[in-house]
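Engineer: sequence first, then the predicted structure:
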Amino acid sequence: MPYWLMKSEPDEFSIHDLKKLGHGRWDGVRNYQARNFLRQMKEGDQFFFYHSSCAEPGIAGIGRISRSAYPDPTALDHASPYHDAKANDESNPWSAVDVEFVEVFASPLKLAQLKAQAALQDLALVKKGSRLSVMPVSADEWQAILAMR
């Protein structure tokens, strides 16, 4: 089973929001490589929920993909900050997935902690210049991160 890491600003959508809702739509991804990763996700895949652009960035919990990729409706919504003027009903280049809550960590695993783990040296998140909001995580990296909880 593939594993993933997905980033969200907690002021926008946090692991606590997902816990409260139980499920939600992961949308608004506007990077082609990250979009392509969304399109690879299958129902049942798990992901680390990473809080970014906040006081203490880190992995805050775990979610699961509950619906594989479909056209992102925010691209067509003129009121959405993720609206894409080039998208239309026939041609929408953006994708969304549905997610469900699995677990919130007692305390987030901070980026510095992740960078200090030799087993995570190849994790895209810890590499310099990595800015993707969606990225794959290997089975070994998944287990190494789980062991840090």
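Structural biologist: Done, it's in.

Engineer: okay, CA-based contacts and neighbour counts for the rest of this
Structural biologist: Noted.

Engineer: give me the neighbour count for residue 56.
Structural biologist: 13 (other C-alpha atoms under 10 Å).

Engineer: one more: the one 10 residues further on?
Structural biologist: For residue 66, the tally of surrounding residues (other C-alpha under 10 Å) stands at 20.

Engineer: go ahead and confirm it touches residue 99.
Structural biologist: Yes. The criterion here is C-alpha atoms under 8 Å, and residue 66 meets it with residue 99 at 5.0 Å.

Engineer: this is the other structure I want to compare:
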Amino acid sequence: MQTWLMKSEPEEASIDDLQRLGRLPWVGVRNYQARNFMRDAFQLGDRVLFYHSSCAQPGIAGIARVASGAYADPTQFDPSNPYFDPKSKPEAPRWLLVDVAFERKTTLLPLSEMRLQPELATMALLQRGSRLSITPVSDSEWAFLAQRLT
């Protein structure tokens, strides 16, 4: 089993939304590397650190799991959707998504606190210029974080 960190703006999809609904499609990924992680590396049951981004207090807000294989993100075909991609065609979709399922909500572990931890110094999220919405989390990073996610 692998662990992934997936970023979501809480106004679009929060850990509370996921808890209420139980399962959500992870729409709107428009980065090829993040898409390739979903398509090529995600496995059913992989752990997900649900990260709130672009908000007053960014940080890990909960734990989810990968609940489906990758499939076409329908928002790419909808001209009224902000994630519309006119170059993507239903017969050859450019953008994919996976469903994530709720596991548990945690006390928010803020980005500012994560930056202070030497055990997380190499974590992809904390690297200068890192903007990917999906990043892998190493086993040692997961072990360290799991002790702090209450």
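Structural biologist: Looks like it came in fine. Just so it is clear, the structure is predicted and the values come from calculations on it, not from any experiment.

Engineer: how about the strands in structure 2?
Structural biologist: 3-8, 23-25, 47-52, 59-66, 71-72, 96-97, 99-110, 134-137 (DSSP state E).

Engineer: which strands and helices sit next to the longest one?
Structural biologist: With contacts defined as 3 or more C-alpha pairs under 8 Å, 6 or more residues apart in numbering; DSSP states H and E, the secondary structure elements packing on strand 99-110 of structure 2 are helix 15-21, strand 23-25, strand 59-66.

Engineer: mind giving me the packing neighbours of the longest one?
Structural biologist: Contact partners of strand 59-66 of structure 2 among helices and strands, from 3+ C-alpha pairs under 8 Å, 6+ apart: strand 47-52, strand 99-110.

Engineer: and stretch 71-81 of structure 2, end to end?
Structural biologist: End-to-end distance for stretch 71-81 of structure 2: 18 Å, by C-alpha to C-alpha, to the nearest Å.

Engineer: contacting residues around that stretch?
Structural biologist: Stretch 71-81 of structure 2 is contacted from outside by 27-28, 82-86, 88-90, 93-98, using C-alpha atoms under 8 Å, 6 or more residues apart in numbering.

Engineer: deepest of the helices and strands packed on strand 59-66 of structure 2, which one?
Structural biologist: Each of those was scored by mean neighbour count; the highest is strand 47-52, a mean of 25, by mean count of other C-alpha atoms under 10 Å.

Engineer: ok, back up a step: would CSV of the helices and strands packed on strand 59-66 of structure 2 with distance to residue 23 of structure 2 be doable?
Structural biologist: Formatted as CSV, these follow (distance: least, C-alpha to C-alpha, whole Å):
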stretch, distance to residue 23 of structure 2
strand 47-52, 13
strand 99-110, 4
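
Engineer: of the ones you listed, which is nearest residue 138 of structure 2?
Structural biologist: strand 47-52 (11.4 Å; C-alpha to C-alpha).

Engineer: report all helices and strands that that closest one contacts.
Structural biologist: Right, strand 47-52 of structure 2 is packed against strand 3-8, strand 59-66 by 3+ C-alpha pairs under 8 Å, 6+ apart.

Engineer: quick one: it to structure 1 mean distance?
Structural biologist: Averaged over the aligned pairs, strand 47-52 of structure 2 sits 0.4 Å from structure 1 after superposition, using mean C-alpha distance after the TM-score superposition for structure 1.

Engineer: quickly check the contacts of stretch 71-81 of structure 2 for the two that are furthest apart.
Structural biologist: Longest span within these, C-alpha to C-alpha: 86 and 98, 21.2 Å.

Engineer: who has more neighbours, the two?
Structural biologist: Set residue 86 of structure 2 next to residue 98 and count neighbours by other C-alpha under 10 Å: residue 98 wins out with 22 against 10.
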